[in-house]
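> Next come a sequence and a model predicted from it.
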Amino acid sequence: MFEQAQDELLTLRDLLRFTVSRYHEAGLFFGHGADNAWDEAAYLLLHSLHLPLDRLEPFLDARLTSDERRVVLRIVERRIGERLPVAYLTNEAWLAEYRFYVDQRVIVPRSFIAELLREQLAPWIDDPEQVSSVLDLCTGSGCLAILAAHAFPQASIDAVDISPDALAVAGRNVADYQLGERIRLVESDLFAGVRNRRYDLIVSNPPYVKAASMATLPAEYRREPELALASGEDGLDLTRAILAAARKQLKPHGLLVVEIGHNRDELEAAFPDTPFTWLDTSAGDQYVFLLHREELP
């Protein structure tokens, strides 16, 4: 069918329709930047043709050269055949209107903490310019560290990850945003490499997928590093470790902000005396908690 498409489909509209049809036929899973076949197909085609990502309509009836059709169809065929998240095919992901380089050494950025850094921490942080030190724990691609550097213009940022491969990707993104003087990359198992430092704010989007869920993840998620996803039987292994050590890493009145996926009930049952504040995100108030240093167990 792809050989037939190469010969018979002429316009971007033709190829977009073809791609959406093949996506549905293959039963692909969406969740790495788009949540439906049409939006992802439009993005993938526009990116592959080096067209503006926000201007589909003017180009829909433009005819493609045979070489352009070949490029587009090859990448669509890889998306379907290899079940790769589209971000790995384009080597880019967008978070809070910021672009990041990504590849299979890191998970695709999608943290709710990104929107919180911009909008929702104001009740707990009166003056962003008074924040002088931030830790991004389990930094992955470095996206939250970079967003924190923009949200807190006077802060020095430590970006920690156990994976040297992830830190290599983070280093590329830090360089792209010219933040090398403000963001320090640290290879460390959680706090081990920063034990002598104290922070005004610690943010973390750690692994939080429980064992039973890991076994049933769609193929696209299984293309991401397991190290960045799995966190024990109940998904809370890393979160427990963060809660156990965070008090010593925070300055007086410092804040801890952690994303935990769908594990709110399990976390509250495990820590019944801890007064979690659940922050509102675009998907609800059960995914990210905040604790003051003085509230930590």
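Received, thanks. Numbering: from 1, shown residues only.

> Only C-alpha atoms from now on, for both contacts and neighbour counts.
Fine.

> If you count neighbours, what's buried in the longest strand along the chain?
Ranked by residue count, the top strand of the chain under DSSP state E comes out as strand 250-259. Buried positions in strand 250-259, judged by neighbour count with 16 or more other CA atoms under 10 Å: Leu250, Lys251, Gly254, Leu255, Leu256, Val257, Val258, Glu259.

> which of the residues you listed sit farthest apart?
Greatest spatial distance among the buried residues of strand 250-259 (CA to CA): Lys251 and Glu259, at 20.7 Å.

> got the residue ranges for the helices in the stretch 1-150 of the chain?
Along the stretch 1-150 of the chain, counting by DSSP state H, counting those that start in this stretch, helices occupy 2-8, 12-26, 37-48, 66-82, 86-90, 113-119, 143-151.

> Need the winner for burial among these.
helix 143-151 (a mean of 23; mean count of other CA atoms under 10 Å).

> now for whichever helix or strand comes after that one, which elements pack on it?
Note on helix 143-151: by DSSP states H and E, the next helix or strand toward the C-terminus is strand 156-161. Where contact means 3 or more CA pairs under 8 Å, 6 or more residues apart in numbering; DSSP states H and E, strand 156-161 is packed against strand 133-137, helix 143-151, strand 183-187.

> let's see 6 Å
strand 133-137, strand 183-187 (3 or more CA pairs under 6 Å, 6 or more residues apart in numbering; DSSP states H and E).

> Quick check: which of these is nearest to Met214?
strand 133-137 (21.8 Å).

> The closest one vs strand 183-187, what angle?
Per axes from the mean of the first three to the mean of the last three CA atoms, to 10 degrees, the angle that strand 133-137 makes with strand 183-187 is 40 degrees.

> follow-up on the earlier one: nearest to Val160, out of the helices of the stretch 1-150 of the chain?
Among the helices of the stretch 1-150 of the chain, helix 143-151 comes nearest to Val160, with 9.3 Å by CA to CA.

> List the contacts of that closest one.
For helix 143-151, contacts defined as CA atoms under 6 Å, 6 or more residues apart in numbering pick out Asp136.

> sorry, back to before: output the helices and strands packed on strand 156-161 in CSV; the columns should cover distance to Val72 and mean neighbour count.
Shown next, in CSV, are those (distance: least, CA to CA, whole Å; neighbours: other CA atoms under 10 Å):
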stretch, distance to Val72, mean neighbour count
strand 133-137, 37, 26
strand 183-187, 36, 20
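
> ok, and here's another one to check against it:
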Amino acid sequence: MKISLKIVALLSIFLCVFVPVSIAETAQTQCPAHETTGSLNAAQVPFHDMFLTQPTSEACACNTETEKTQPEIVLSRPAPAIVYTHKNLENCQHSKHLSKSSELRSYEVDTCYRIKELYWTILSPAFCQDGSRAVLSRFGGKTCTLGSRVEDMIVVDETILWRCLGMMGDTSSFAFLCDDVRELENQWFNPWFLTKATVVTLTLMRQFGFLSGVELAMVFYALRWLGLFSFLWEFVKTMCFYIVIWYLGSIMFLAVTVGIMMVMTLILLGYDNLCHSLWDAD
């Protein structure tokens, strides 16, 4: 199995040949300078309390190196305690609040805003490793090591999960993982077969050392393109289906039309012969 996974990783390299490996070394996501007061560095805020803070300016989705500047979390005013459930994520993952802009608005306290804030939190390298452990515990029903029940968190989205898993390994996998929030909503980015079972299986293989961080990122990147290819294949099959239906329908229409014309011709010929017979009898 380990050899087959290595082969899959090599095939994924071929699929991703247009993405230079050098991007992993040059892709840098710079956090903008914040002009706010009363801010705390993300490393100084407990993991559970991160969900109850409210940024007032643009946050940095992720950095290619953990030791770089971390995103600042501004405690502008107390936020209401919200229970994060999977249902809230399903209701909001296609909301306009999750895309259109990378700026977090200061007075947006609805559920969609909280989910968007959580996206940024999990994608930050300061908490990605802990966040990934929390997601893994979510599937296993364990208690989070940081003092809060994992079931109270909303970190169950597969896209966030495998992004964080890549950050557990080599930092060179950031070229595949550091993307904008807008790409979280691309339908072909998360193919239909990338189910929780697939993610958990690959995650466990990563945990037990069968896959490195780079190989895991490559596997998911290959799945991403396979999802696109499967979509194109479904489109081609659908188009062929409609073409065949149109072709057969056209043949049937012509057959019915010709049949009606033949019946009408036979009726007219029969009527003509009947008239000639009556005239000959006279």
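That came through fine. It should be emphasised that the depicted structure is a prediction, and the values quoted were computed from it without experimental measurement.

> Please state their TM-score.
Remark: TM-score between the superposed chains equals 0.21 [TM-score structural alignment, normalised by the length of structure 2]; 104 aligned residues with a CA RMSD of 6.5 Å.

> Rebuild the helices of the stretch 1-150 of structure 1 as CSV, extending it with distance to Ser133 of structure 1.
Formatted as CSV, these follow (distance: least, CA to CA, whole Å):
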stretch, distance to Ser133 of structure 1
helix 2-8, 53
helix 12-26, 45
helix 37-48, 37
helix 66-82, 40
helix 86-90, 31
helix 113-119, 14
helix 143-151, 10
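
> Leu167 of structure 1 is nearest to which of the ones you listed?
The closest of the helices of the stretch 1-150 of structure 1 to Leu167 of structure 1 is helix 143-151. By CA to CA, the value is 11.2 Å.

> The strand or helix carrying Lys248 of structure 1 to strand 133-137, inter-axis angle?
For Lys248 of structure 1, the element it lies in under DSSP H and E is helix 237-249. Calculated by the same axes, to 10 degrees, helix 237-249 of structure 1 forms an angle of 160 degrees with strand 133-137.

> buried set for helix 237-249 of structure 1?
For helix 237-249 of structure 1, by 16+ other CA under 10 Å, it's Asp237, Leu238, Thr239, Ile242, Ala245, Ala246, Arg247, Lys248, Gln249.

> how close does the fourth one sit to Lys248 of structure 1?
When you say that, I think you mean Ile242 of structure 1. 11 Å (CA to CA, to the nearest Å).

> try Leu290 of structure 1
Counting by CA to CA, the gap from Leu290 of structure 1 to Lys248 of structure 1 is 16 Å.

> same question, Val257 of structure 1
According to CA to CA, Val257 of structure 1 stands 15 Å off from Lys248 of structure 1.

> With Asp265 of structure 1 instead?
Distance, Asp265 of structure 1 to Lys248 of structure 1, using CA to CA: 26 Å.

> cool, and Gln4 of structure 1?
According to CA to CA, Gln4 of structure 1 stands 63 Å off from Lys248 of structure 1.

> One more: Glu187 of structure 1?
When Glu187 of structure 1 is compared with Lys248 of structure 1 (using CA to CA), they lie 19 Å apart.

> Same check on Asp165 of structure 1?
From Asp165 of structure 1 over to Lys248 of structure 1 (counting by CA to CA), the distance is 28 Å.

> With His24 of structure 1 instead?
From His24 of structure 1 across to Lys248 of structure 1, the span is 50 Å (CA to CA).

> got it, and Ala5 of structure 1?
Separation of Ala5 of structure 1 from Lys248 of structure 1 (CA to CA) stands at 61 Å.

> do the same with Arg78 of structure 1
Arg78 of structure 1 is 47 Å from Lys248 of structure 1, by CA to CA.

> go on, Ala41 of structure 1?
Counting by CA to CA, the gap from Ala41 of structure 1 to Lys248 of structure 1 is 47 Å.

> Contacts only, for Leu290 of structure 1.
Under the criterion of CA under 6 Å, 6+ apart, the neighbours of Leu290 of structure 1 are Leu256, Val257, Thr277.

> and of these, the nearest to Leu73 of structure 1?
Distances from Leu73 of structure 1 to the contacts of Leu290 of structure 1, taken as CA to CA, are shortest for Val257 (42.3 Å).

> hang on, that closest one packs against Leu201?
No - if you go by CA atoms under 6 Å, Val257 of structure 1 and Leu201 don't touch, sitting 7.8 Å apart.

> mind listing the helices for structure 2?
Secondary structure of structure 2 (DSSP state H): helices at 2-15, 23-26, 47-50, 86-92, 111-123, 125-140, 158-167, 174-177, 196-207, 213-281.

> Remind me what the longest one packs against, helices and strands.
In terms of contacts (3+ CA pairs under 6 Å, 6+ apart), helix 213-281 of structure 2 is packed against helix 2-15.

> Other residues contacting the helix it packs on?
Glu215, Met218, Val219, Ala222.

> The third one: what's it in contact with?
The neighbours of Val219 of structure 2, taking CA under 6 Å, 6+ apart as the test, are Ala9.

> how close does it get to Met167 of structure 2?
Taking CA to CA, one finds Val219 of structure 2 at 14 Å from Met167 of structure 2.

> buried ones in the helix or strand that the longest strand of structure 1 is followed by?
Next helix or strand after strand 250-259 of structure 1 toward the C-terminus (DSSP H and E): helix 264-270. By neighbour count on 16+ other CA under 10 Å, the buried set for helix 264-270 of structure 1 is Arg264, Leu267.

> what do you get for stretch 219-239 of structure 2?
Buried-residue list, stretch 219-239 of structure 2, by 16+ other CA under 10 Å: Val219, Phe220, Tyr221, Ala222, Leu223, Arg224, Trp225, Leu226, Gly227, Leu228, Ser230.

> Can I get those in CSV including distance to Gln207 of structure 2?
Putting those into CSV (distance: CA to CA, whole Å) gives the following:
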residue, distance to Gln207 of structure 2
Val219, 15
Phe220, 16
Tyr221, 19
Ala222, 20
Leu223, 20
Arg224, 22
Trp225, 24
Leu226, 24
Gly227, 25
Leu228, 28
Ser230, 29
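
> Just give me the closest of these to Trp162 of structure 2.
Nearest to Trp162 of structure 2 among these, counting by CA to CA, is Phe220 at 7.7 Å.
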